[in-house]
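[1] sharing a model prediction with you, sequence too.
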Amino acid sequence: MEISSKLIRFSPHEVENHLELSLRQAYNNLQPKLRPPFSLEIPDPQEYLELNKAIVYGVLSDSGSCKTHIKHLHALVTDGYAFFTSLLVGIVVEFYGKLVDSAKIQLLWATKEMIGVSSVGLEDLIVSLLRRIGSGDYSDQNLWLCSELVSLFLENWDCLLEEFPLVLTSALYSFLRLLADHCRVIGVAKLENVKRLEIRFCVKMFREEPDLCLKIGRDLLRLLQDLVHVPEFREIQNGLVVNRCTSSRYFFLRITPEMEIQLRFLLGNVKLGSHKRHQMWFLKKFLLGPEKETVLIDIVRFVCCVIHPTNETIRSEIMPRWAVIGWFLELSKQSQHIERSVKLALFYDWLFFDERVDSNIMNVEPAALLMVWSIPQYPQITHSLLEYLLNLVESYELSRRDMVARGVASAFRDIERKGVIRSLDILIKNAAVASDLKKKLAKLLAPVNLQQLSIPSEKTLPSSEAVLKECSTKVVGVVDNPDQKLGQFC
């Protein structure tokens, strides 16, 4: 059967999307009921659902009749627009990238209509749209979505502030992070307009709703650090003290649904020895192209703070988080700025670590294990990470330097105390670690009475250490086309 849809583009031989098909069928089946005069009869529950599906399809596929369809929806709605909004969320999550341009325009129009009626589930819809703004993507469509959403927040400020204030906090996280990338690109006219809108919204948040801004937690400082060169943000972070952990809800904002699915699959199902092809697929799908590597910052933060494997997974032959992050670090070396930012994303919870607040050791575990299990075969990785961390402690801004030193020392102690590594001697007394780094680390940890345990030999390493033997975390090949940077493991 030939596929015919006014909403999405189909590739040859592509399987139909079940949600799109159900919307289209409802629209075709209920055509007589979608035109005025509308029936005054109260629809039964099943018919109500079908009418919602038909109206969604009509709104997105026919801009000329969308206002009529919305009036119809207003007349029959009985659930606070919950089902209608959930259908819009499903569209954004499942096939936003396949929508034709006119349908995307209508989708944003429908979202504004749902803001006007404070629909049930509106938060999910807006967050889903925020996740669709791609990092390192300066295409017309992506900049259009970014511009539309930031304008949406500015135009509907009062309504959102009263009804859905945390949506504004999510938007602040997203646009601060996007600004860090956007401000690195100069001379793109459309991007300049987007940057002005993003700066206007973010500054408005800081000036008018500082309490909402602080709800982001400690990652707010990380985001502002990349914007210190922007005059409007230069003074904002001065004196800002936030030690509350950042909720995982914010780390989803810069990861697309498809990327999340693949990361969870890679870290939950792929065994050592069969990981290369999955990594190469992930690289080709999400990381190729100019500026695309900026998303590595968000991926590493997401893996550290959101993907927390079970003990069963940790004990299995599944690819461990620290090994995947090691791969991402190597990919980030195409740019010194990106590499530094990825390392900061990896170590950020270390800087403000407080065992009273940071009860979950999983956020700092990947960096610790990557440093330890790299020593036998790849000591340069351990050296690079430890050097970065210790230099960061020494060079951090003066007003927070003592707090950062206490945080990093506390993270090391908790890592040892909770058995993530058996002893800090693995780093402090290992001949493979540079002597100056060992001295700096020992000085940092001087108040701690370290247990004198032997350094594990290569034979005592767990089976997961084989990942760094199986796959050198070095990029050894780059395709001639600069837009086709295909990193390959040894």
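    Yep, that arrived.

[2] CA only for contacts and neighbour counts going forward, please
    Noted.

[3] how about the strands in the stretch 101-250 of the chain?
    Taking DSSP state E, counting those that start in this stretch as the criterion, the stretch 101-250 of the chain carries no strands.

[4] correct me, but Leu224 touches Gln237?
    Yes - using Cα atoms under 8 Å, Leu224 is in contact with Gln237, at 6.6 Å.

[5] of the two, who's got more company?
    Leu224 (20 against 16; other Cα atoms under 10 Å).

[6] residue contacts, the more buried one?
    Leu224 makes contact with Leu176, Phe233, Gln237 under the criterion Cα atoms under 8 Å, 6 or more residues apart in numbering.

[7] burial count for Val241?
    So Val241, with other Cα under 10 Å, has 13 neighbours.

[8] give me the subset of the contacts of Leu224 lying in helices.
    The helices, defined by DSSP state H, take in Leu176 from the contacts of Leu224.

[9] ok, now how distant is Phe328 from Ser248?
    20 Å (Cα to Cα, to the nearest Å).

[10] now Ala82
    Ala82 is 25 Å from Ser248, by Cα to Cα.

[11] and if you look at Arg254?
    12 Å.

[12] of those two, who's got more company?
    Arg254 (25 against 14).

[13] how about the contacts made by the closest residue to that one other than its chain neighbours?
    Counting by Cα to Cα, 6 or more residues apart in numbering, the nearest residue to Arg254 once its immediate chain neighbours are dropped is Arg131, at 5.6 Å. If a contact means Cα under 8 Å, 6+ apart, then Arg131 has Phe252, Leu253, Arg254, Ile255, Thr256, Pro257 as its contacts.

[14] over to Lys195?
    Applying Cα under 8 Å, 6+ apart to Lys195 gives the contacts Leu179, His182, Cys183.

[15] gap between the residue lying closest to the second one once chain neighbours are set aside and Ile318?
    Same thing as His182. Spatially, and ignoring its direct neighbours in sequence, His182 is nearest to Lys195 (6.7 Å; Cα to Cα, 6+ apart). Using Cα to Cα, Lys195 is found at 42 Å from Ile318.

[16] try it against this one:
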Amino acid sequence: MEKGNPFVASLHEVENQLELSLRQAFESLEPKLQPPFSLDIPDPQESLELTRAIVYAVLCDSGSSKTHIKHLHALVTDGYAFFTSLLVGIVVELYGKLVDSAKVQLLWLTKEMIDVSSVGLEDLLVSLLRRIGSGDYGEQNVWLCSELVSLFLDKWDCLLEDAPLVLTSALYSFLRLLADHCRVTGIPKLENVKRLEIKFCVKMFREQLHLSLKIGRDLVRLLQDLVHISEFKEIWNDLVCSDVSKIYQSKTSSRYFLLRITPEMETQLRFLLGNVKLGSHKRHQVWFLKKFLLGPEKETVLIDIVRFICCVVHPTNEIIRSEIMPRWAVIGWFLDLCKQNHHVEGRVKLALFYDWLFFDERIDSIMNVEPAVLLMLWSIPQYPHITHSLLEFLLHLVDTYDIACRDMIMRGVASAFREIERKGVVQSLDMFLSNPEIATDLKKKLANLLSCHQDIN
């Protein structure tokens, strides 16, 4: 590879400070990056600058990579923490600006950091996983997915010893990606990726089940989308035959929901839900739509966005009381976007209601279930069909989601409703039970559910 700028030049953007610091370090210290290296011990500031220069040099030129990495080994006194933090910064802030050859070098450096068990390794790998776009079957995205799943397989033993929890992050990511990948045909390189994803996920379940189960209840949701794949049928049966209720009772950590949201998407969603007022939200929605959701298969990311909004974005009371666009309104818009695709719509609704099914006020946050109930409530005056559709879906889940655990699910949904009333999210459940806009049969089913729950307790 010829030397060159590892970043795509842009005439209209303010130069990123991280990119600038790397380039300036390289330009000022380039002579010191060539052997023979100085035997003098650099002072702390020069050591930092040399580290920045080495990162830039490796991204520029694969031919000298091994020389530069030996130089780094001689410099390091912090367990590679600073070097790895620079790589994380590049992935989070600059990945989209990297030229293709620099992306190859970045993956090479990541493998080197695995080999030396660097401090911050898990953050680096998680940041890379977040860079695999949902619904993106372009050559670069398929390449990154292939590289990362291969990396997790090739470096299995190292990662199991040094960063075992990152394997659960990879499992969550590849299970979720696999569900989308299996719905797409005709892309030869993707077929190979699917085989690798299946191999990695099955290996996790067969060899590290205790790690796999750390994902919690969302593991079951992800697996459900894969039971049609022969390799997962036996895993599914084993899971269902064991005490699956224990998995349902284990809340999934919010860190997993970030895995399928790119850093840019996270920034824009947090801005939309933290700064944009109702009434001036349309142009922001249009921008978000054009940036992240246009294109075939792109709408599958709505499943992950809704899960992210429910479980990660918990606004302060100040924001809740303000005119800022509420979570329920954004989710209502997303549901409208996918209403033509019934498969995606069903999975988005499941993402919205999933924590309702196993709700336990001792461990679950009321904020996870708040968007769904407010969307149902505020839709009644003008859009009662939305309320009807959502309530019908929820009550259907109670009856059919897992018949063996139906009592547990009934308790969960009823507990969610009671906690919603107790915490004042809605003034009274009579707003549903006595509302003339809601179909009589749905009101009756809901009333029965709530009364049964009272009997159980």
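    Thanks, I have the structure now. Everything quoted here is computed from the prediction, not taken from an experiment.

[17] ok so, going back, next step: the contacts of Arg131 of the first structure restricted to strands.
    Among the contacts of Arg131 of the first structure, none falls in strands (DSSP state E).

[18] ok, these in the second structure, which still hold?
    Shared contacts between this structure and the second structure among the contacts of Arg131 of the first structure (both residues aligned by TM-score structural alignment, their matches' Cα atoms under 8 Å) comprise Phe252, Leu253, Arg254, Ile255, Thr256, Pro257.

[19] and which of those is nearest to Ala323 of the first structure?
    Ile255 (19.8 Å; Cα to Cα).

[20] and the closest one, what pairs with it in the second structure?
    Under the alignment (TM-score structural alignment), Ile255 of the first structure pairs with Ile261 in the second structure.

[21] pretty sure its match contacts Ile303?
    No - using Cα under 8 Å, Ile261 of the second structure makes no contact with Ile303, being 10.4 Å away.

[22] quick one, helices of the stretch 251-400 of the second structure?
    In the stretch 251-400 of the second structure, the segments counted as helices under DSSP state H, counting those that start in this stretch are 254-257, 263-274, 282-288, 301-311, 317-321, 327-337, 342-357, 366-379, 384-400.

[23] between the fourth one and helix 366-379, how many degrees?
    I take that to be helix 301-311 of the second structure. For helix 301-311 of the second structure against helix 366-379, the angle by axes from the mean of the first three to the mean of the last three Cα atoms, to 10 degrees is 110 degrees.

[24] quick one: helix 301-311 of the second structure aligns where in the first structure?
    Counting by TM-score structural alignment, helix 301-311 of the second structure corresponds to 295-305 in the first structure.

[25] for Leu160 of the second structure, which non-adjacent residue is closest in space?
    Nearest to Leu160 of the second structure is Leu167, by Cα to Cα, 6+ apart, at 7.4 Å.

[26] show me the contacts for that neighbour.
    Phe152, Leu159, Leu160, Met204, Leu211.

[27] try Val433 of the first structure
    Going by Cα under 8 Å, 6+ apart, Val433 of the first structure touches Ile375, Pro379, Thr382, His383, Leu427.

[28] go on, His284 of the second structure?
    Per Cα under 8 Å, 6+ apart, neighbours of His284 of the second structure: Leu272.

[29] and for the residue nearest to Ile55 of the first structure when sequence neighbours are not counted, the neighbour number?
    What sits nearest to Ile55 of the first structure in space, not counting adjacent residues and going by Cα to Cα, 6+ apart, is His69, at 5.8 Å. Per other Cα under 10 Å, the neighbour tally for His69 of the first structure reads 23.

[30] over to Glu235 of the first structure?
    12.

[31] relative to Asp158 of the first structure, how far out is it?
    26 Å.

[32] any buried residues in stretch 175-183 of the second structure, and which?
    Residues Leu175, Arg176, Leu177, Leu178, Ala179, Asp180, His181 are the ones in stretch 175-183 of the second structure that count as buried (16 or more other Cα atoms under 10 Å).

[33] likewise stretch 200-208 of the second structure?
    Those would be Phe200, Cys201, Val202, Met204, Phe205, for stretch 200-208 of the second structure by 16+ other Cα under 10 Å.

[34] Leu398 of the first structure and Ala432 of the first structure, how far apart?
    Separation of Leu398 of the first structure from Ala432 of the first structure (Cα to Cα): 32 Å.

[35] what is the burial count for the equivalent of His337 of the first structure over in the second structure?
    Matched by TM-score structural alignment, His337 of the first structure corresponds to His343 in the second structure. Using other Cα under 10 Å, His343 of the second structure has 11 neighbouring residues.
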